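1. Make a model of this:
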Amino acid sequence: MLIAHELAGVRVLVAHEDGFQKAYLSAVLAAAGAILVDPSAAGDAALTGPPPLDAAVVSQIVQATDGHRLIDAAARGALAVLVVHSASALPLPAVGLLRSLAVPYAAFQVVEAIRDMLGHRHDQRLRA
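-> Coordinates of the predicted model:
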C-alpha cells in the first residue's frame, strides 16, 4: 500500500525505548509526509496548550510511564495517540483518539491508524 503524502503536514511525536523501532516508525511517518516533532521540544505544551502536535506514536512502556496525560489528551480529542505494544500484551480499549497496534505491524497500519483518528477528530470538530 502506498503511504506517500497521506499524513502531509501532520505533526507527530515518536517515543519508543527501542532505537530500531523508533527509527522505523520515524521513517514510516516521514515517508507519509508527517512532520516529526522532537520530544524535548514538545514538552508539556503538547498536552496542555495550543497543540504543537497532532499525534503521538508511543511504545507501551512509554505509555505506561506517562500514560495518564496521553490517555487524557486522547480522550479529550486533543491528541491522536497510537500505542504500539507486544503481541502478548492486551490491546488498550479504543477511547476517543486512543488506539493500540500489536507487533508485528506494517507501515501502512501505522499511517492508516493515525489518518483515521485525525479524520475522526476533524469530524467531531465539524459537529461541534
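2. C-alpha from now on. contacts and neighbour counts both.
-> OK.
3. what's the helix or strand containing Asp72 packed up against?
-> Using DSSP states H and E, Asp72 sits within helix 60-76. Helices and strands touching helix 60-76, by 3 or more CA pairs under 8 Å, 6 or more residues apart in numbering; DSSP states H and E, are helix 45-48, strand 80-85, strand 98-102.
4. in the lengthiest helix in the chain, what's buried?
-> Ranked by residue count, the top helix of the chain under DSSP state H comes out as helix 107-127. For helix 107-127, a neighbour-count test (16 or more other CA atoms under 10 Å) marks 107-108, 110-111, 113-115, 117-118, 120-121 as buried.
5. How about stretch 66-77?
-> Across stretch 66-77, burial judged by 16+ other CA under 10 Å covers 70-75, 77.
6. Now render those residues as JSON lines, adding distance to Val84.
-> Compiled in JSON lines, the buried residues of stretch 66-77 are given as follows (distance: CA to CA, whole Å):
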{"residue": "Leu70", "distance to Val84": "14"}
{"residue": "Ile71", "distance to Val84": "14"}
{"residue": "Asp72", "distance to Val84": "18"}
{"residue": "Ala73", "distance to Val84": "17"}
{"residue": "Ala74", "distance to Val84": "15"}
{"residue": "Ala75", "distance to Val84": "17"}
{"residue": "Gly77", "distance to Val84": "19"}
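7. Another for comparison:
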Amino acid sequence: MPKSMRTIEVDDEVFAYLQSRSEPLVDTPNDVLRRELLNSGKPTGDGTGGRRAGALKPLIDAGLVAAGDTLRHHQSRLKRTHEATITADGWIELPDGQVFPRPSPALQEQTGNAINGWSQYTHVRSGSRLEDLRDKLAQRQS
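-> Next comes the predicted model:
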C-alpha cells in the first residue's frame, strides 16, 4: 500500500534550501526533507547518514584529492577570493557550512553568478583545476 502524501507550501528561501541539497531529476522535496529532518535515506556506506556521494568522490577514491583539501577561486577584477573544503563524501562545503554535491552550484553560491566550478575552482594542494584532475582520472580509467 502506498504511503499517504500531504501537500505543504514553502517560501522561496526554504525551496532554495531544498534545491541546494537535492540532485536534480533524482530527489523530490520529500527525499530532501526526509534526509535532513529524519536523517534517513539511501545509505551510501560512507558515514554521511544517507547522503549520496558528491561529484568529487571519484577524485578522492583515486587519490587525486583528499577530504579536507581546499578549493579556491579568485575573481581578479573584483579582488575577491572564495574558498571551499572537500568533504569525505566528495561534496563541497562553503565556509558558512552550506554543502553542495557539485562544484558549479557551490561556486555560483559564492560568486552570485552562474559559473563552471570544474574549470574555475583550483585544488590548492596540487595547483590543478578540478577539470584537469577529472581529465586525469578519465585518462587513468581508459
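8. care to give me the TM-score?
-> With the length set by TM-score structural alignment, normalised by the length of the first structure, the two chains reach a TM-score of 0.27; 65 aligned residues with a CA RMSD of 5.3 Å.
9. Looking at the buried residues of stretch 66-77 of the first structure, which one is closest to Leu98 of the first structure?
-> Ala74 (5.3 Å; CA to CA).
10. Can you verify my assumption that the closest one contacts Val83?
-> No: in this structure, Ala74 of the first structure is not within contact of Val83 by CA atoms under 8 Å, at 11.2 Å.
11. Give the residues shared as contacts by these two.
-> Here Ala74 of the first structure and Val83 share the contacting residues Leu98, scored by CA atoms under 8 Å, 6 or more residues apart in numbering.
12. Please convert the helices and strands packed on helix 60-76 of the first structure to TSV, extending it with distance to Gly19 of the first structure.
-> Shown next, in TSV, are these (distance: least, CA to CA, whole Å):
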stretch	distance to Gly19 of the first structure
helix 45-48	22
strand 80-85	14
strand 98-102	18
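13. Let me know which of those is tucked in deepest.
-> Burial of these is given as mean neighbour count (mean count of other CA atoms under 10 Å); strand 80-85 ranks first at a mean of 26.
14. and that one, what other elements does it pack with?
-> Under the contact criterion of 3+ CA pairs under 8 Å, 6+ apart, strand 80-85 of the first structure touches strand 55-59, helix 60-76, strand 98-102, helix 107-127.
15. Touching, Ile71 of the first structure and Leu98? I think so.
-> Yes: assessed by CA under 8 Å, Ile71 of the first structure is found in contact with Leu98 at 6.8 Å.
16. what touches both of these two?
-> Shared contacts of Ile71 of the first structure and Leu98, defined by CA under 8 Å, 6+ apart, comprise Val81.
17. Out of the helices and strands packed on strand 80-85 of the first structure, the one nearest Ala31 of the first structure is which?
-> Comparing those by CA to CA, helix 107-127 comes nearest, at 9.7 Å.
18. Is it correct that Ala75 of the first structure is in contact with Met117?
-> No: assessed by CA under 8 Å, Ala75 of the first structure is found out of contact with Met117, at 11.6 Å.
19. Could you give me the buried positions within the longest helix anywhere in the second structure?
-> Under DSSP H, the helix in the second structure containing the largest number of residues is helix 130-141. Neighbour-count burial for helix 130-141 of the second structure, counted by 16+ other CA under 10 Å, picks out 130-131, 133-134, 137.
20. Could you dump the helices and strands packed on strand 80-85 of the first structure into a markdown table with distance to Ala31 of the first structure added?
-> As requested, these are exported to a markdown table (distance: least, CA to CA, whole Å):
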| stretch | distance to Ala31 of the first structure |
| --- | --- |
| strand 55-59 | 15 |
| helix 60-76 | 23 |
| strand 98-102 | 19 |
| helix 107-127 | 10 |
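21. Okay then, goodbye and thanks.
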